[in-house]
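**Student:** sequence and predicted model, in that order:
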Amino acid sequence: MVLARSFYERDSRTVAPELLNKVLRAGRRSGRVVEVEAYAGSDDPASHAYRGPTKRNRVMFGPPGHLYVYFTYGMHWCANAVCGSEGVAHAVLLRALSPLTGLEEMRTARPRARRDRDLCSGPAKLCQSMGLDGSSDGADLVSGDRGVVLVDDGTPPPDRPGRSVRIGISTGNEQLWRWFVEEDPNLSRPDRSR
C-alpha cells in the first residue's frame, strides 16, 4: 500500500525510523529502505532549509509527501522525502536501499558496482540505481505522478533500529538522527551505533 500523505505530515525525526523497511519504487525498480537521516528545517544547521527558501530547496518548503532531489559535489543526486507541515521544510534523506526488483536496470545504471550490495549503498548510489535525478525533484510520493512511490508491504520497521550521528556533515553533526537496519549489508557505512 502506498504511504498516505498523513504518514509524512509529521516531524522528520518521527518519520525517519518509520521509513525503515518501507519499499521505494521507481518504475520497475524497487528497494527496501535500510538507512535514513532526518533533517529538521530551519532549526537544523545541517539542513538545506536552515537559511530559508531558495530556488534549490523550494520543494522542502512545499507540501509533505514529495521528493526533494538535489545535486551535490557537482556530480551526485540525493533524494529526500519531505515531511512535516507545509512551510516547515523537514525532510528524510534516503541513504541506502536493499535492492528488490529491477536489478538488471540498476546494474546497467551503475556498471562499476561489483556486488549487488553496492548498488544502493549510499544516497548517490541509490539515486543512480533507481534512476532519480533533477527531473524527479518535486515528484509526489503519494499520487506517484512520476512513477516514484514509497510503499508499506507489511514488513514492520525494526523494533530497535541502529542509530548514530549523521554522516558527511560538518555542522549539526552531534544529533543522533541517522537510523538504519542493523547488520544489513547494503548500508552506506558499517554500523556506527551509539
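**Tutor:** Perfect, I can see it now.
**Student:** please count neighbours and contacts with C-alpha atoms only from this point.
**Tutor:** OK.
**Student:** residue boundaries of the helices in this structure?
**Tutor:** Ranges of helices within the chain are 5-8, 12-19, 103-109, 123-130, based on DSSP state H.
**Student:** out of the ones you listed, nearest to residue 171?
**Tutor:** Judged by C-alpha to C-alpha, the one of those that comes nearest to residue 171 is helix 12-19, at 17.4 Å.
**Student:** centre of the chain to the closest one, how far?
**Tutor:** Distance of helix 12-19 from its chain centroid, counting by C-alpha atoms, centre = their mean, to the nearest Å, is 10 Å.
**Student:** now do stretch 20-39
**Tutor:** Relative to its parent chain, stretch 20-39 has a centroid offset of 7 Å by C-alpha atoms, centre = their mean.
**Student:** ends of it, how far apart?
**Tutor:** Start-to-end span of stretch 20-39 (C-alpha to C-alpha, to the nearest Å) is 16 Å.
**Student:** same question, stretch 19-34
**Tutor:** Terminal residues of stretch 19-34 are spaced 8 Å apart (C-alpha to C-alpha).
**Student:** second structure for comparison follows:
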Amino acid sequence: MKRAAAGVALSAASLDVPSPLPIVPLRRKDLPIETAALARYMVGKMLVHDLPEGRVAGRIVEVEGYPPGDSTGHAFIGRRGWNASLFLARGHAYVRLTYGLSWMLNMASEAQDVGAGVLFRAVEPLEGLELMAARRPGVPQRDLTRGPGRMTQAFGIGASFDGVDLCSGEGLWIGRLDVPARAVGVTTRIGLSREQDRPLRFYEIGSPYVSGPRKLLAST
C-alpha cells in the first residue's frame, strides 16, 4: 500500500489540498436542472467509489451531454425498462453496456420523468491508484481512466450501479473539492453518426486525461 499512498500524496499536493482529499458530497440542489449546464458544471467535480478495500476517486475532466429530444441519446425512444434510470431526477446513475464490451456511466440530467443524461468520459485519477491499476494491470497512469470504458473498469462500475443515487454521499457518489476552477472547453461529441455537430462535449483544457482526438480540443 505504500505505492498507493505515495500516488495519493503527490496528487493531493498538486492540487494544494491535504491527503486524504477533503471531498464534499454534491447534493441534488447543487446540480443545474438542464443537461448542457449540468454537463459543464460537472467538469472539475469528483467521482468517488468507496469500496471495502479502499476509496478510488478522481476529478471529472470530460463529459458529454445528451439533452431531451437528442436522437443519439438512449432516452430518445421514450422510457423503457432498460433506460428507466435516465428518467429519474438529476443525479441518478444510468449504467449501460456498449458494444457488448464496456460499461458507460451516465447521470440523469433533468427533472423527474424527463429523459436525458450526461456521459462521464474521463477522470484524472487522484486516490486509490493502486486499486485502479489492479483492475487495469500494465496500463500507464495516464490511461487508467482516460475514456468512459477505461474509467468504469478502473472504478469497478458495472450493471449493479444502474439507478444509484450519486448524490447520496456513499458507495458511488459525486463531490467537489475546494480548489481553484480550471478552464473548461467545449467541442462536438465523439463517435456519433447523427447530430455530431452539437457542441455538447465539455472538458478541462490542458488535461492529459481527456480522451479522443487531440485535434478536436480547442485552447479556449
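**Tutor:** Yep, it's here. Owing to the predicted nature of the structure, the values given are computational and were not obtained by experimental measurement.
**Student:** so what number do they get for TM-score?
**Tutor:** With the length set by TM-score structural alignment, normalised by the length of the first structure, the two chains reach a TM-score of 0.93; 190 aligned residues with a C-alpha RMSD of 1.4 Å.
**Student:** returning to that earlier point: of the helices of the first structure, which stretch is the most buried?
**Tutor:** Among the helices of the first structure, ranked by average contacts under mean count of other C-alpha atoms under 10 Å, first place goes to helix 123-130 (a mean of 25).
**Student:** quick check: that one compared with the second structure, mean distance?
**Tutor:** Comparison of helix 123-130 of the first structure with the second structure after fitting gives an average deviation of 0.4 Å (mean C-alpha distance after the TM-score superposition for the first structure).
**Student:** closest to residue 26 of the first structure out of the helices of the first structure?
**Tutor:** Proximity to residue 26 of the first structure (C-alpha to C-alpha) singles out helix 123-130 among those, at 6.2 Å.
**Student:** quick one: which of the helices of the first structure is nearest residue 50 of the first structure?
**Tutor:** From the helices of the first structure, taking C-alpha to C-alpha, the stretch that ends up closest is helix 12-19, at 14.4 Å.
**Student:** quick one on the thing from earlier: what would the helices of the first structure look like in CSV with distance to residue 164 of the first structure?
**Tutor:** Formatted as CSV, those follow (distance: least, C-alpha to C-alpha, whole Å):
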stretch, distance to residue 164 of the first structure
helix 5-8, 22
helix 12-19, 12
helix 103-109, 28
helix 123-130, 16
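**Student:** and of those helices, who's closest to residue 68 of the first structure?
**Tutor:** Taking C-alpha to C-alpha, helix 123-130 is the member of the helices of the first structure nearest to residue 68 of the first structure, at 11.7 Å.
**Student:** what's that closest one aligned against in the second structure?
**Tutor:** Using TM-score structural alignment, helix 123-130 of the first structure lines up with residues 148-155 of the second structure.
**Student:** and the strands in the second structure, which stretches?
**Tutor:** 24-25, 46-51, 54-66, 93-98, 102-108, 117-127, 172-176, 184-187, 201-204 (DSSP state E).
**Student:** helices or strands up against the first one?
**Tutor:** Using 3 or more C-alpha pairs under 8 Å, 6 or more residues apart in numbering; DSSP states H and E, the elements in contact with strand 24-25 of the second structure are strand 172-176.
**Student:** quick one on the thing from earlier: other residues contacting the match of helix 123-130 of the first structure?
**Tutor:** 49, 56-57, 102-105, 119-123, 131-133, 135-136, 143-145, 158 (C-alpha atoms under 8 Å, 6 or more residues apart in numbering).
**Student:** sorry, back to before: mean neighbour count added to the strands of the second structure, as CSV?
**Tutor:** Output for the strands of the second structure, formatted as CSV (neighbours: other C-alpha atoms under 10 Å):
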stretch, mean neighbour count
strand 24-25, 18
strand 46-51, 21
strand 54-66, 25
strand 93-98, 20
strand 102-108, 25
strand 117-127, 28
strand 172-176, 23
strand 184-187, 19
strand 201-204, 26
